[in-house]
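Student: Here is the input, now give the coordinates:
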Amino acid sequence: MQYTLITTFEALNSFCIQASNAPAIAVDTEFVRTRTLYPRLGLIQIYDGVTLVLVDPLGIEDLSPLANLLTNPNVVKVLHSCSEDLETFWHSLNVIPNPIFDTQFAACLLNKGATLGYAALIELMLDIKLDKGESRTDWIARPLSEQQCQYAANDVLYLFQVYPELHEQIEALGRTEWVYQEMQQLALKKSVNLPADLAYLNIKNNWKLSGLSLYVLKQLAKWRIEQARIRDLALNFVVRESNLVEIALTLPTHKGAIFAIDGMTPQEARIHGDVLLSLVEEAKNASAEVYPAPVERLMTHKGFKKASAEMRALCQQKADELAIPVEVVGSKKQIQQLLKYHWHTHDELREMGIKPDLIQGWRGELVGDVLLKIVAKYGEVN
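Tutor: Modelled structure (predicted):
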C-alpha cells in the first residue's frame, strides 16, 4: 500500500478535509516515552479507505486540521488499544478523539480474547503476520527510514480492513454503544489530572507511614509530581519513589543524610537535596492538625473478602451469560476501585470527579445496582 508522508500544513489541511467525509478512519500514533512524563508524539498514521498518510508532527507548527478531524462527531476513529494514543493526543494536541471504536475492546466483547494485541488480531482475522521489528524504534529521530514508514503504515492499513467485520459483529449483538461508552470513560480518565495533594496515595508502602512521616511523604510527593509536570520528566527521574519513602521515614536534617540514603544517586542528592531538606523542615514546623489520616487498605476492611467474592461471582455470572471474559465485565482492579470509592476517606477517582467503571455506562446498567447493594451490605457507602 502506498503512503503519503505529510510534512506541511497545506497537505495536512487538504487531507483532513477529504477524510472528514469518510464515515470512519483508522488512526494510530508512534511516540517516544523513555524519560518524559508525557509521551512525545513522533508520527500520526491515518487511513480513510482512499489515502493512507503519515503525518510528521515535528515539522508542522499548526496541527489544528488534525485536531478538528479527530473530534469530528461524524467520523468514527478506529484505534487499537488506544489508552496511550489518547494520552498522546491529549498532551500534544489538547484533544481526545471522539467517537472511538477500539478494536481491542470490540474483540473482547466478541470473546476473541481479553487483551488481544494488534498483530494477533490481524493474524486471527486476516491471516497476515506482521513484522513488529520497528516497534521499539526512535520515532523522534529524523529522517525516518522506509522500514519505519512501512511499519507505521501497516498499523492503519490492516486496522481499517478489520473494522467493518468487527463493527458488523458488534452491531449484531447490540453492543456498539458499549464500545463508544468504554472509550468515553477512558478518555475522561486520560484528560483529568490527579490533584498534586493526593499524589502520596499512589506511593507504594504509604500505608506503613503515619503522623509526621505521612505528612512529609504527602509534601514530597506533591513537590515531585509538580516538578515532573513542569519539566515533563518521568516521576522516578525527578526522585525515585523509594527514596521519598525513606526520607519520610528517617526525616533527615542535613545533606549528608540525603546522600547516605540507599538508592539515592549522587546526582539526585546534589540537585534536590536542599529542597528535600526544606520540605522536611517545613513539615516538622506544621501543626499536627494538617497531618493526613492514615492510608486505608482494602484488605484490612472486615467486609472486604466477602464483598469482593460476591461482586466477582456476579460479574462471572453476567460474563457467562454474555459469553465474554469476566475481566471485561468486572476485573479485580475494577472491583477494588468501586470498594475504595465508597469505603475510603480519600479516593483518587472521587477527588477527580470520576465514577468507578462498574457503575458507569453499560456496566452500570448490567451490574451497577446489585454491586452497590453489596458495597452497602458490607460497609458504609460514601
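
Student: Please count neighbours and contacts with C-alpha atoms only from this point.
Tutor: Fine.

Student: Excluding chain neighbours, what is closest to residue 223?
Tutor: Counting by CA to CA, 6 or more residues apart in numbering, residue 196 is the residue found nearest to residue 223 once chain neighbours are left out, at 7.8 Å.

Student: Sequence B follows; please return its structure for comparison with A:
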Amino acid sequence: MTDLTTPAERFGFFRADGIDLHALDELPTVWVRSEEELYALIDEIDSIDVVALDTEFIKRTTYYPILALVQVNTGRAIYLVDAPKLDLTEFWQALIEVPTMVWYACGEDLGIFYLLAKNAPLTNIFDVQIGVAYLTGKLQAGYSQAVSEILGIELDKGESQSDWLARPLSPTQETYAANDVRYLLALYQAVKEKLEQNQVLSQTCEDSNLYAKELHETANLSDALLYLEFYAPEYDRLQMGVLKELVLWRETLARAINEPRTFIISRQALREIVETLPDSIKLLARTTINRGSLRKYGDEIVRIIREVKSCPSNELPPLPPPIYRSKDKPFKKPLDQAISEYSQSTNIPENLLLRGRWINDMLIMIAQDAPDDRLPLGLQGYRKAWASQTLLPLLREYKAQILAGLGMKTP
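Tutor: I've put the predicted structure just below:
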C-alpha cells in the first residue's frame, strides 16, 4: 500500500506506555568516593548488558576539561562517581567492555572519555539523541524535551552551569546530576522499541557508532592538521600557511599554559588575521584580537606571519579538496527526489540520510572518476547500496556542471 502521509505526519514525538515512573523515582542514589566503592561498581557493570551514563565537567578557564562527576545508571541504582578522588583506569575499561553504553548527546562526554581512557574508537555506543532523530527528524532534541515528550516527566535544568567541582554538592545539584541518568535507561528502552517497530534500529546503532568513531578521530587529530578545521574556500595557499602555523602555535601554547585556545586568539580574530595577514603590530591591532593577547603575543604572531610570507610557494601547504560553491546546482532537484523516495521506503527522516560534506565528497568522486570504494565512511554502511546504485549514477549525469562548480578543468 502506498504511504500517502507527509513527513510531518510520519515523524514526530510519541508517548511511551507502560513505564513504571514510581520505580524510576525510587532508584537509590549512591556516591562512589572510595576505591572499594568503585570496584563494587565495576563488578556490577561487569554483570549487566546495558548501562546509562552522563558526565559533568568544568572547562571554562583550562585547556583540558576537568572531569568532576560521572553519573551511572545500572538499572539497580544511580551512582555518582566522584571523579577527582579516584583512579578511573579500570572503570573506563569496564565500560569499554559492556555490551551497550547509553548516552544522550554524547559528543562532549566521549571527548573526555577518549582523553582520559586513551582507548580505540568505541563500538558499543547508543546515543539516544540520534535515536530520537530517527523517529522525529529533530536533530538536536534535548534530553529534557525528550523525557518530557516521551516519558511525560518534566525536568529542572537549572543547575546545568553549576560548579561541579564543589564538594559537597547542594541537594539540587545532586538531584539534577542523578536525574540526568535516572530516566535515561527508560528513555532508551522506549526509543529502542519504537525504532524496532519502524525497522530502523540497526541504522541508529550504526550512526551512533559512526559518531563515536568521528569523535575519536577528532580527539586524536594531529596538531599539524588542526588548521583544516578553520579552512575557508576563499583562502589561498599563503593564507593556509599562516593559518596552519598560527593554529599550531596557539595549540602548543594553550596546552603549555593550560588555558582555552580562545583565550589566546578567538575564532573570529583568527579568521580576521588570516584574511588580512597583518605583518605589523599596528595592523594586527585592527583585528578583534583581545588587548591582553596583543600585548603578550603580538610580536610572536607578527613574526609567524612574516616568516610564512617569506616561505617559497612550494613549501606552503596544499589547498584541501575543493568545495562546490556554485549556486547553479542542476543535480539538486533529482538528488532531493532520490532522498525523498529513499526516506519514504526506509522510514528514515530525509535530513538524516545525507550530510553536506558527504555530498561534496561524492561530487569530487565524480569529478575525479573515482571508484565507488572511495565513498566517505558515512556512506559505507547501510547507505552504501543506495549511494552506489542511485546517487552516484544520478550525479554522473551532471559531471560537466560538477567540474565547473568545483572550479576544476574538464579533462
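
Student: still on that earlier bit, might you report the residue contacts of the residue nearest to residue 223 of structure 1?
Tutor: Under the criterion of CA atoms under 8 Å, 6 or more residues apart in numbering, the contact partners of residue 196 of structure 1 comprise 221-223, 225-226.

Student: can you do 10 Å?
Tutor: With CA atoms under 10 Å, 6 or more residues apart in numbering as the criterion, the residues that contact residue 196 of structure 1 are 218-219, 221-226, 229.

Student: Could you tell me which of the residues you listed belong to helices?
Tutor: If you go by DSSP state H, those have 218-219, 221-226, 229 in helices.

Student: quick one: which of those is nearest residue 44 of structure 1?
Tutor: Closest to residue 44 of structure 1 out of these is residue 229 (23.7 Å), distances taken as CA to CA.

Student: Pull the contacting residues for the counterpart of residue 210 of structure 1 in structure 2.
Tutor: With TM-score structural alignment as the criterion, the equivalent of residue 210 of structure 1 in structure 2 is residue 236. For residue 236 of structure 2, the contact set (CA under 10 Å, 6+ apart) comprises 274-275, 316-319.

Student: how about those in CSV, adding secondary structure and distance to residue 123 of structure 2?
Tutor: What follows is the contacts of residue 236 of structure 2, written out as CSV (DSSP: H, G, I helix; E, B strand; the rest coil; distance: CA to CA, whole Å):
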residue, secondary structure, distance to residue 123 of structure 2
274, helix, 38
275, helix, 40
316, coil, 38
317, coil, 34
318, coil, 34
319, coil, 33
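
Student: Determine which two of these are furthest apart.
Tutor: Within the contacts of residue 236 of structure 2, 275 and 318 form the most distant pair, 17.2 Å apart (CA to CA).

Student: Show me where the stretch 101-250 of structure 1 has its strands.
Tutor: The residue ranges that make up strands in the stretch 101-250 of structure 1, judged by DSSP state E, counting those that start in this stretch, are empty, as it has none.

Student: Same question for stretch 245-258 of structure 1: list its buried residues.
Tutor: For stretch 245-258 of structure 1, the neighbour count (16 or more other CA atoms under 10 Å) marks 245-249, 251-252, 258 as buried.

Student: just stretch 202-211 of structure 1 next, same as before
Tutor: Under the neighbour-count criterion of 16+ other CA under 10 Å, stretch 202-211 of structure 1 has 203, 206, 209-210 buried.

Student: which one's the longest helix in structure 1?
Tutor: With residue count as the measure and DSSP H as the assignment, structure 1 has helix 146-172 as its longest helix.

Student: got the contact list for the most centrally placed residue in structure 1?
Tutor: Against the mean C-alpha coordinate of structure 1, by CA atoms, centre = their mean, the closest residue is residue 83 at 5.0 Å. Residue 83 of structure 1 is in contact with 102, 183, 186-187, 189-190, counting by CA under 10 Å, 6+ apart.

Student: Out of those residues, which is nearest to residue 116 of structure 1?
Tutor: Sorting these by how near they are to residue 116 of structure 1, with CA to CA, puts residue 102 at the top with 11.5 Å.

Student: got CSV for the buried residues of stretch 245-258 of structure 1, with distance to residue 158 of structure 1 too?
Tutor: As requested, the buried residues of stretch 245-258 of structure 1 are arranged in CSV below (distance: CA to CA, whole Å):
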residue, distance to residue 158 of structure 1
245, 47
246, 49
247, 51
248, 51
249, 53
251, 56
252, 57
258, 53
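
Student: Which ones among those residues map onto helices?
Tutor: With DSSP H as the criterion, helices contain 245-249, 258 from among those.

Student: quick check, nearest of those residues to residue 151 of structure 1?
Tutor: Sorting these by distance to residue 151 of structure 1 puts residue 245 at the head of the list, at 42.7 Å, by CA to CA.

Student: Could you give the separation of stretch 224-234 of structure 1 from the chain centroid?
Tutor: Averaged C-alpha coordinates place stretch 224-234 of structure 1 at 17 Å from its chain's average position (CA atoms, centre = their mean, to the nearest Å).

Student: Please apply the same query to stretch 69-80 of structure 2.
Tutor: For stretch 69-80 of structure 2 - counting by CA atoms, centre = their mean - the centre lies 24 Å from the chain centre.

Student: again with stretch 167-183 of structure 2
Tutor: Between the mean C-alpha position of stretch 167-183 of structure 2 and that of its chain there is a distance of 25 Å (CA atoms, centre = their mean).

Student: What of stretch 289-304 of structure 1?
Tutor: Relative to its parent chain, stretch 289-304 of structure 1 has a centroid offset of 26 Å by CA atoms, centre = their mean.

Student: What's the separation between residue 28 of structure 2 and residue 164 of structure 2?
Tutor: For residue 28 of structure 2, the distance to residue 164 of structure 2 under the criterion CA to CA, to the nearest Å works out to 20 Å.

Student: Just want to know which of those two has more residues nearby.
Tutor: Set side by side, residue 28 of structure 2 and residue 164 show more neighbours around residue 164, with 21 against 13, by other CA atoms under 10 Å.
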